[in-house]
Every structure is written in structure tokens, then in C-alpha cells.
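A.B. asks: Give the three-dimensional model of this entry:
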Amino acid sequence: MTTPAIDRPSPSHRSPRQDAPRRRRRTGRWVLLSLAVLVVAAAGTGYWLYNDLDGNIEGVDIDKAIGGDRPEKLPTSGQNVLVLGSDSRAGDNAELNTGRVAGARSDTALVMHIPEGRTKAVAVSIPRDTLVTRPECAKADGSQVAPAERVMFNSIYSQVGPACVVKTVEKMSGVRMDHYVEIDFAGFKDLVDAIGGVTVTVDQDIHDPSSGLDLTAGTHRLNGTESLQFVRTRHGVGDGSDLGRIGLQQQFMVALLSEIKKQDLLGSPTKTYKIADTLTSALTTDSELASLTALTDFGRSLNGVDPAGMETIMLPVAYDKTDPNRVVAAEPQASTLWEAIRNDQDIPESAKKSPAGGGTS
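C.D. replies: Presented below is the predicted three-dimensional model:
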């Protein structure tokens, strides 16, 4: 198997990230609203439809893959969920790949912490180009991958698999992940076409030969294929780093949800089923959540969480002294942040400051 090429951010990755807090807030809101859509869909379908949706969800047995080498689950630690946004270029999506990169990548990673009582939430964003220590991991075929230092966080998913991403996050944070949720951006193509497209507005021309996207500044109605190009675009936005691509992905998700709300699609059982069918087809979760019943119960447990009030924090990072295009966890801020999450405590302001930019919202 050929290892997918990994995009390297340009040195201008150092530029200020004025829009980062808003983008991370949108990501958290998208995750919670997606779960809410699943809850509504489950309540409005018959048994056979429910069973069909249930079969869409892929499950990963994280506990079996990681084994007992995990942080202790503390009685007051709330719920912790690792959310990955992946962009698969394999299978049915291969024909839509206008670029040169194959395989699947995960460019968006959030640790969502939901404290006891579940009335608020905190989302910690882990930059894709953070250098981390990858522990020894087992691949899906059972083969072992040796530990390695100074590994780019984004590479773990494509090279070893989702269970190793969970294990790496647990090792670097000391926080036990209760659940794992992966959402495939390409899974929304059919949904976009079904609702007649999604409207987005861009403030500058975008011409990216790698993704195939060619837009002039202004407002555009995108079909499913164009939407995929939109969320995959990197080179035609901003300084060409992955910050621009992540921003477009989050902008698209907000636009999609706005379109669903505007059309009142959830008021129609038939349209509700189409939405739920697409969403569940795009989901991979840990085995404990890999059923519509479990997702519905979990979604209902989040009813008290107000997405607008969710605090979003970027993992404090500093530019690597050897490679200025990479970042490393900044200390002592990162350790203080993870300790607060482990103990279900408010995160000190000092733990929200990142030398490399970004922070909290």
C-alpha cells in the first residue's frame, strides 16, 4: 500500500489566525446539530426504516484495538468524545478525486468534553501538523506498529487507523476517550444533491487545480460534486495552508445546516429519512455508539448543551524549533489544559494561550 502524500503547510502558516475561534465554534455546533438530526430521524421512522439506518453506521471496536493500556476513567470526568472529520478518497469517492492524493485523511480533530450534568461543553482542537509521540498500536489486521517520536498528528489516521488516533490522544492528554465519532465529508454529496444544492459566499476568487474548484468572488449555489471540491480546496484560499481548507469545510457545514433549516426538511418524514440515511452512511463510531438507538440516546443526553455557549480552545502549541512548518504542544499550558479536563474542572485562562496563535472563543 502506498502511503498518501501529506500536505505540508507553507511557512506563512505563522500568520495570525483571526478567524480560527469562529471556525472552531462552527465545528462544535455542526457536531451537536448533526446528532440532533439523527435524534429527530429516529423518532420519525418505522421499524424497517430504522433498521435500514441502523445498518448504515460503521463501528470500530476501540476497546479491543487498544486493550487495557488506557487512562483510568475517573468517576467525575464527564464524557469525552474524539471527533474526527475525514476526507476519504477511496471506494465510491475515487471518481470524485480531482487531485493527486489518494486514500483517507483526517484533517479536523476535536476532543469534546461534556462535564457532569451536561449543560455545557468544551471542544479542544488539535492542529493537524502537531508533532506527537505515537505509541505502539495495532492495525485493523492485527499487525503491530512500533512507537515513534515526532510524528505528524495527521499522519496517524492514514498510516495506522482510527484506534491509534484515539490511543495517541489518550497518551498525550491522559484523558480517557469515552466515544469516537468520525464523519466523512464526502458522505454529504448525495444529501447536497437531494436538497437541490447549498449556497455559499466567498469573498475572493478561488482557483484550485488540485481540487478542481473554480469560483469567482460572490455567492454560488453548489451541487454535490462542487461541494466536495469546496471542502477539499486548500491552495486557492488564504495563505495556502490547511487553515484555509478547514475554514471552508466548516463554512460548508454551516451552510448545509442552514439550508436544511430553511427548507424545513425535518418536517417531512420522507425528507427526514433521506437526511438521516446520508448522515448515518457518513458516520463511523466506536462499537458502543454504532447503532441508531445508542446514537439517539447519546444525542438526547446532549439536549441540555447549548452549542452557542460551547467553549472552543485550540491545544496550546508553539512552533517547532527544528521545523518551523510544524508545531509542538506548548508547556506548561497543554498539561494544565488536559489536567483540568481530566478532573472536570474549569480550564484556567493561562492554559488557553497558544504561543503559535489561536486560543479560545
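A.B. asks: From here on, just use CA atoms for contacts and neighbour counts.
C.D. replies: OK.
A.B. asks: residues making contact with the helix or strand hosting C164?
C.D. replies: Using DSSP states H and E, C164 falls within helix 162-173. Outside helix 162-173, the residues that touch it by CA atoms under 8 Å, 6 or more residues apart in numbering are 60, 62, 65-66, 70-71, 82, 132-135, 137-139, 156-157, 175-177, 180, 335, 338-339.
A.B. asks: next up, for comparison:
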Amino acid sequence: MRQSSVQGPGAQRRASGAETTERGGGPRRDGAGPGDLPGQRQGGRHQGGGPPAPGGKHRVLRWVSTTLAVLILGTAGAGYLYYEHLNGNLDKDDLNLGDNKLDKSAPNAAGQTPLNILLLGSDSRKSKENVKLGGARADRDRPALADVQMLLHVSADRSNMSVISVPRDTRVTIPRCTDKKDSDKVYPETSDTINSSLAHGGPGCTVATWEELTGIPIDHFMMIDFSGVVDMADAVGGVPVCVDNNVYDAKSGLRLKKGDSTIKGVQALQWLRTRHGFEDGSDIGRAKAQHLYMNSMVRQLKAGTKLTDPDKLTDLAEAATKALTVDDGLGTVKKLYDLGNDLKRVPTKRITMATMPWVPDAQNPAHVIPKPGDADKTFSLMRNDVGLDGKDKKKHGPKKKPVPSDPAAPKGEIPVAVQNGTGTAAQIAVRGRAATIAGQLTRLGFSQAATDATPKSRADTTVSYPKADQRGDAQAVAKALGLPDSAVRPAAEVSQVTLVIGADWRTGTEYPKSAGSEKHGDEKAPDSADALKGDDKSACMKVNPANVW
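C.D. replies: Now for the predicted structure:
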């Protein structure tokens, strides 16, 4: 980790004692082992570090207060030097190493844009501190694995936040990645567990993998390391958690009595890494424990708990910035502060944390794959900026008997721009697709339909309109092509009714009914996503009967 010549006020704590691991080199699914949380960063080029599934997220919100302290200190000359010191603590890396990148999310009619942040935790042990906390000295030189992965989605209007965890042993396609910081080293496309994507050039390849898996454009990433988890848990004074029985997990070292406890330091790391102590002893139970931890942390931070003391705030600032690796777009404390302010606006009751619906992998029972239907529905809600809690007002109009806000103009008087967005991180574009659909619209009477060659990359087909009195026109286009009304939405970025043909419609001239099915029914996460609400203070982890003491 880099050191600045300016000494910050916050003293860094490092707790000792951590689990040892039976694990060797590659991805595994059996032991809590190393990899269950973040790893570490080394020098300039990040080799591992990332926030434990849960820790990462808190960090995001912790920065609200963290960076607030920084800005307060920045009012004086010495404060400015300390601000620069904190900037120097941050490690930065490329956002996306893939060949194909999704378009950024489009702004809504009010010009507001949703935000997608990938939170990562690796099992790197490239420092003495992380070897001490993570054990497994034999793993010190192997490539790091991203064993904690969560995608945080903040709605465009900042009314809600949704988080999806993906089990580390989910088999996915890891796309071809090029590491520009390592002499343009190329990692070929492969099929492997998602946690191994970090070893294909760094976090930018994990971002590329997520875009291919979900069709969700990712704006930023953040990673934290083992020692960072310890420091940050200490800096906020600990996090309240609950277990329904006495629990002891010999692999992670976690030992708690039944009921409520406040955990910090190494104990917080043990909680986030424990897999055998909870429920069925799997990654799935551990993800739920991480969600509980994160929700509890968020409630603390939003209530200002432990953050009224300037010394604690500077401790938090030091811990957060030294623990984090971020993309260049989040490379300063000021940017993190602005992000924190955005996140702070989300009501706790509208925060939902879920796990990607999954089924066992037929190729390897120790791995999982996305559950057909349910997984894509969950991803589709995020892509379409719909809260996983099901409490959003219908953003794209009613589902039955839609009534246009303004009557549609005659078909021949509606200008329609048709764009080809079929090329995504997962597949190449279908050549001539825009011309095919523009021709179909012309045959249907929309004589002003024309292709627009603006490069696009989108998972879902959409019909956008710039002004409220053009909604009827957009609905007429959607109806003519068989698109559901939920595909119609306002967008500040377009100047006329604009049809973007997504990866869900690669053939034919009528929108496939199966593709639109995900946009119908209840607009909330399926039960298989095991969602946890941010204001659920009664949540308590079920202990694995085999680990009760």
C-alpha cells in the first residue's frame, strides 16, 4: 500500500487473528476459507482488494460521513494537505477491460440517470497484514479471486436502491479482456466461475463479465481488502448483528452468543467470511449474512451513529481511502463524497438486498448457474430502473388498457428513429437490424421511420420519447411491433420517438412474446432472490445446527 508524506490524524488499527484455510490455488466452493472476503491492494497496480460483499457497500455509504470529515478539514491549509493525502491513499484501476461495453443508462424525462456500482472483495494475500487476517500463506503468490461480488443500483430519481449478490461459484462466460497496464496482455474468453474473472487482468474484467451476465451497464466499481474491513468496522464503532443460536465456525473463527451482538474488527471480518456457521453452510447463507450486516451498517450511518466525533470521522476517512481501489471515475475523495450524498438520499425502507436466483450447474454440482426466468427477471428490473421491492409506481404506464397521455398522431406523421442495439458484451450486433425494422414500420404506415447509425448496445428493446405529448406516438409504434407498453419510456436524451432494438430481439419483424414476458407480472424481485429490506431490524441469521455450541 502506498504511503503519503503527509501524516493523517486518524490512527490505523490492525487486528490480528484470523481463520486459516485448507484451500489451495483455484476457485472452491467448500470451505469458508480465504477468499470469502476482500483481499488487498499492492502498490500502484491492484492485485486483489475489494470490499466484502457487505463491507463494500457500507463503504459506499460510509464515505458520506468519511468524506464529509475530509471537506470539513479542507477549510484550512493543513486540511487541504490532508485532503490530498487521502486522495493519495486511493488506488485506481481501469473500469472495463472487455472488447464490448454496454451503453450507459439513459436519463429519464427529468434528466436523471440511474447509477450502477459493482462492489468487489478479493481473497488476495499479497501483504503481511492480509496473510495474517486471511491465512493461507501458500496462496500469497496466486492470482486473487473476487469472492464477494454485489451490484448496487441506485434509481434515477434516488428513491430506491437495489443490491444483487452473485454467488462466487456461478459459472459464467468471462469475455476476452485486455490489460493495458500489463503491456496489453490478452486473456481469451473462457467459461469459468465468476470469482476467477479478477485474475484476467483485474477488476475491469470482472466488470466486463457482469455486463455480459446481466446486460446492466456498470458505471463504477469499488474493492476493499481484508485489513480494510477490520479498520472500517473499528472506525464506525462496530455493527449490530443477530443470530438465532450460539454459533461457532472453526474455519472463520466466528463465535457469538444467541441474540444481538455488536461486532467490529476481526470479528466483523469473520462474520462476513463465515459460510459454515449459517443456514445450510453455503455461499447463499453467507450472502444473506452479508446483506444483514450491510443493512445494519447503513442504518447506523444514516442515523449518524458513532460519527459525531471528528477523530472517529478522520479514522473512517483513513480506513476507507486506504482500503479502497476504485475506477478512475471515482478516483478522488470529492467524487466519493458526491457519490455518498447521492446514496444518502435513498430512504432506508426502499433499500433491498437480494441474491441472484440460481440452480445447480449440471456440468459441476459444486457450481451454480443463473436460474432461468427468475435471474433474468431480477436483472431486467435493474436494467429498467424498477426497484426490487415492488413499491415503484408504474414508471412506464399501466399494464392493462394503457391510455395515452396524448392521442397519437397519424402514423405517417410520426418521425421514428430506429437504432441497432443488438450488439452487447455477450454477443456481436446483428448487421442490418435497424434497416429491417425501419422497413417493417414503413410497411405498417410509419412512412417517416428511418435508420439512425448512432452506435448502441442495449439488452432490452425500448421506444423512447422526449416530450409528454409524444407518449401516444411512442405507444403507437410499440403496439404496431408487438412491444409491451412497459417498453415505452420518456428520455431526455432523444429528440424524437426513438426505437432501440435490443439484444432481446435479434430476428424477425414482430417482437417475440417470450422476450416481453419479463416486463409483465409483478414488478418486484422473485421469491427465489431471497430479498431483505433495509428497514428490517428484526432480521436474524439462522445458525447451521452443525455449528451450534
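A.B. asks: re earlier: just tell me the aligned range of the very next helix or strand once past the helix holding C164 of the first structure in the second structure.
C.D. replies: Once the chain leaves helix 162-173 of the first structure, the next helix or strand it forms, by DSSP H and E, is strand 179-184. Aligned by TM-score structural alignment, strand 179-184 of the first structure corresponds to residues 220-225 of the second structure.
A.B. asks: ditto for stretch 115-123 of the first structure
C.D. replies: Taking TM-score structural alignment, stretch 115-123 of the first structure hits residues 155-163 over in the second structure.
A.B. asks: Could you work out the end-to-end span of that stretch for me?
C.D. replies: This stretch, stretch 155-163 of the second structure, spans 11 Å end to end (CA to CA, to the nearest Å).
A.B. asks: ok, and what's touching that stretch?
C.D. replies: Against stretch 155-163 of the second structure from outside (CA under 8 Å, 6+ apart): 107-108, 112-115, 150-154, 342-343, 345-347, 350-354, 382, 385-388.
A.B. asks: Which ones among those residues map onto strands?
C.D. replies: Applying DSSP state E to the contacts of stretch 155-163 of the second structure, the entries found in strands are L115, M150, L151, L152, H153, V154, I351, T352, M353, A354.
A.B. asks: the helices in the stretch 151-300 of the second structure, which residues?
C.D. replies: Taking DSSP state H, counting those that start in this stretch to define them, one finds helices in the stretch 151-300 of the second structure at 203-214, 226-235, 265-273, 283-303.
A.B. asks: Same question for the stretch 1-150 of the first structure.
C.D. replies: Using DSSP H, counting those that start in this stretch, helices in the stretch 1-150 of the first structure cover 20-43, 47-54, 62-66.
A.B. asks: between these, which gets nearest to M253 of the first structure?
C.D. replies: Nearest to M253 of the first structure, of all the helices of the stretch 1-150 of the first structure, is helix 20-43, at 6.6 Å by CA to CA.
A.B. asks: helices or strands next to that closest one in the packing?
C.D. replies: Counting contacts by 3 or more CA pairs under 8 Å, 6 or more residues apart in numbering; DSSP states H and E, helix 20-43 of the first structure packs against helix 242-263, helix 269-281, helix 292-301, strand 311-314.
A.B. asks: Flag every buried residue along that helix.
C.D. replies: 20-21, 23-42 (16 or more other CA atoms under 10 Å).
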